[in-house]
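Novice: Sequence and predicted structure, then a few things I'm wondering about:
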Amino acid sequence: MAHTLSAKKRVRQTEARTTRNRARTSRIKTFMKKVEVAVAKGDATAAAAAFREAQPEIARGVTKGVLHRNTAARRISRLAHLVKDLAAQAA
């Protein structure tokens, strides 16, 4: 247990930061899932729209320090690949 004032403040800051980061991570996962669900249904227009919404959300995770930039790039790339393949099948 923290005893000093600075240590107690650090505990409070960590709890607040953890709450924010969990919310951000959950939000990113939700946006990614929307793309994956649309792809699974075979709806190319919905998948493309969901991808356009998910891409900035994932990128924002990098600027907020929740995701590593390579992780974000990989996730965006994989989603883009899914959407592109679906569009090619639909055409």
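Specialist: All right, it came through fine.
Novice: C-alpha from now on. contacts and neighbour counts both.
Specialist: OK.
Novice: Can you tell me how far Lys29 is from Arg22?
Specialist: Applying CA to CA, to the nearest Å, one obtains 11 Å for the distance of Lys29 from Arg22.
Novice: how about the strands of the chain, start to end?
Specialist: In the chain, no strands are found when defined by DSSP state E.
Novice: Now for the residue nearest the centre of it: which residues touch it?
Specialist: Averaging the C-alpha coordinates of the chain gives a centre point, and the residue nearest to it by CA atoms, centre = their mean is Ile28 (2.3 Å). Contact partners of Ile28, counting by CA atoms under 8 Å, 6 or more residues apart in numbering, are Ala54, Glu57, Ile58, Gly61.
Novice: Next up, a structure to set beside the first:
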Amino acid sequence: MANTPSAKKAARKIARRTAVNQARRSRMRTFIRRVEEAITSGDKTAASEALKAAQSVIMANVTRGVLHANTGARKVSRLNKRVKAIA
């Protein structure tokens, strides 16, 4: 447990940041799930639209430091590959 005032403040800040990052990560997962559902249904236009929305959310999270840059690029790349594979 934090004892000094500065450590207590740091703990509060970390708790706030964690809550914000969890919300951003959850939102990103929702967008990714929408892409996967469109891929499963076989609707290429819906999948590409969902991918476009998901890509912007993923890369925004990279910019904000929620994800590492390579992780974001990998997620977008794999989703894009699966969307392209729809016949």
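Specialist: Now that the structure is in, tell me what you want to look at. This one's a predicted model, so the numbers in the text were calculated from it and none came from an experiment.
Novice: and which of the contacts of Ile28 of the first structure is nearest to Glu15 of the first structure?
Specialist: Nearest to Glu15 of the first structure among the contacts of Ile28 of the first structure: Gly61, at 18.4 Å, using CA to CA.
Novice: Which positions in the first structure sit opposite the longest helix along the second structure in the alignment?
Specialist: Using DSSP state H to define each element, the second structure has its longest helix at helix 5-41. Helix 5-41 of the second structure falls opposite residues 5-41 of the first structure when the two are matched by TM-score structural alignment.
Novice: returning to that earlier point: most neighbours among the contacts of Ile28 of the first structure, please name it.
Specialist: Using other CA atoms under 10 Å as the neighbour definition, these reach their maximum at Ile58, which records 25 neighbours.
Novice: surely it meets Ala72?
Specialist: Yes: using CA atoms under 8 Å, Ile58 of the first structure and Ala72 qualify as a contacting pair, with a distance of 6.0 Å.
Novice: Identify the contacts common to the two.
Specialist: By the contact definition CA under 8 Å, 6+ apart, Ile58 of the first structure and Ala72 are jointly contacted by no residue.
Novice: Now do the buried residues in stretch 34-41 of the second structure.
Specialist: By neighbour count, and taking 16 or more other CA atoms under 10 Å as the criterion, the buried residues in stretch 34-41 of the second structure are Arg34, Val35, Glu36, Ala38, Ile39.
Novice: and Gly61 of the first structure, what does it touch?
Specialist: By CA under 8 Å, 6+ apart, the contact set of Gly61 of the first structure is Arg24, Thr25, Ile28, Leu67, Ala72.
Novice: Quick check: the gap between it and His68 of the first structure.
Specialist: Here the distance between Gly61 of the first structure and His68 of the first structure works out to 8 Å (CA to CA).
Novice: which residues does Gly65 of the first structure contact?
Specialist: Applying CA under 8 Å, 6+ apart, one finds that Gly65 of the first structure lies in contact with no residue.
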